[in-house]
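A.B. asks: Quick one, structure for this:
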Amino acid sequence: MILVNATRHSVVANARRTYTTATTKPKRRIGSVRGGILGFLVGVGAALAISDSFHFHDEYVKSTRQLAASVDELRSSTEKVREYADTVERLDRDFSQVRAQAVSAKDLEQLKRDIYKLHDTMSHDHVELKARVWKMEHRS
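C.D. replies: A predicted model of the protein is given here:
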């Protein structure tokens, strides 16, 4: 009998465990309002991310074009500066040649003295020549 009671008790216990009607709370689903808000936020975030990526791409393209334009402008400015530098070098060479060939103030003073001497000599010779001619005309 003890066995029967023990067996009976375990069967009843097993039956209770199998067929229990204990109330467990089911998982609560996210409500339609919460789901709508969550979906809206996810959609807005995705849309903003996509639009920002397009905006950043457009800004990148604009800045790249501006950079290319700046590089071209810098290149043309560099060419102009190079041309100016060549002109300055050429003028410096020409100035050096002119300076080497130029007459100094000392040389100019010497030339002035020489011209005065020549003029005096010519005037003196002219006066002597006139005197000879006058003598020749009056002797005869």
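
A.B. asks: going forward, measure contacts between C-alpha atoms and count neighbours the same way
C.D. replies: OK.

A.B. asks: And Ile115, how far from Glu128?
C.D. replies: As for Ile115, its distance to Glu128 is 20 Å (criterion: CA to CA, to the nearest Å).

A.B. asks: And the longest helix seen in the chain, how far out from the chain middle?
C.D. replies: The helix that spans the most residues within the chain, counting by DSSP state H, is helix 32-101. Centroid separation for helix 32-101 versus its chain: 7 Å, with CA atoms, centre = their mean, to the nearest Å.

A.B. asks: what element comes up after that helix heading to the C-terminus?
C.D. replies: helix 105-139 (DSSP states H and E).

A.B. asks: Check the offset of that following helix from the chain's centre.
C.D. replies: 74 Å.

A.B. asks: Buried residues of it, list them for me.
C.D. replies: Neighbour counts over helix 105-139 (16 or more other CA atoms under 10 Å) mark no residue as buried.

A.B. asks: Show me what that helix is packed against.
C.D. replies: Under the contact definition 3 or more CA pairs under 8 Å, 6 or more residues apart in numbering; DSSP states H and E, helix 105-139 sits against no other helix or strand.

A.B. asks: to compare against the first, here's another:
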Amino acid sequence: MIATRSYSTPATPRRIGSFRGGLVGFLLGVVATGAGSYYYLLDQYRIANNVVVADVVALQNSISNLEKHIKLLEDKK
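C.D. replies: Okay, here's the model as predicted:
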């Protein structure tokens, strides 16, 4: 007579190798950090651009006022 097993062994879970898991984690970290850095730098660029535009507008106003003042001085002569 053939002996039958009346118990079962648990299936071993399939694991990702430590090298592949570490590589996937590293790549996810690099992508997340890169995306965060990109948006931070883009925001800083926008802020700097707005400051430069404001300075150019202020310079234009200053030059316009200077031209008006010079014109008034020339008209008084």
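
A.B. asks: Just the buried positions in stretch 62-77 of the second structure, please.
C.D. replies: The neighbour-count check on stretch 62-77 of the second structure (16+ other CA under 10 Å) flags nothing as buried.

A.B. asks: Contacts for it, please.
C.D. replies: Residues from elsewhere that reach stretch 62-77 of the second structure (CA atoms under 8 Å, 6 or more residues apart in numbering): none.

A.B. asks: Count the neighbours of the equivalent of Ala54 of the second structure over in the first structure for me.
C.D. replies: Using TM-score structural alignment, the equivalent of Ala54 of the second structure in the first structure is Ser76. Residues lying near Ser76 of the first structure (other CA atoms under 10 Å) number 12.

A.B. asks: Repeat that for Ala49 of the first structure.
C.D. replies: Per other CA under 10 Å, the neighbour tally for Ala49 of the first structure reads 12.

A.B. asks: Repeat that for the one 5 residues further on.
C.D. replies: By the measure other CA under 10 Å, the count of residues near Phe54 of the first structure is 12.

A.B. asks: Run through the residues that contact it.
C.D. replies: Not one residue lies near Phe54 of the first structure by CA under 8 Å, 6+ apart.

A.B. asks: I'd like to know how far Gly36 of the first structure sits from Arg82 of the first structure.
C.D. replies: For Gly36 of the first structure, the distance to Arg82 of the first structure equals 68 Å [CA to CA].

A.B. asks: typo on my end, it should be Asp120 of the first structure
C.D. replies: Distance, Asp120 of the first structure to Arg82 of the first structure, using CA to CA: 56 Å.

A.B. asks: Please apply the same query to Ile115 of the first structure.
C.D. replies: To Arg82 of the first structure, Ile115 of the first structure is 48 Å away according to CA to CA.

A.B. asks: what's the answer for Arg90 of the first structure, then?
C.D. replies: Separation of Arg90 of the first structure from Arg82 of the first structure (CA to CA): 12 Å.

A.B. asks: Repeat that for His57 of the first structure.
C.D. replies: In this structure, His57 of the first structure and Arg82 of the first structure are 37 Å apart, going by CA to CA.
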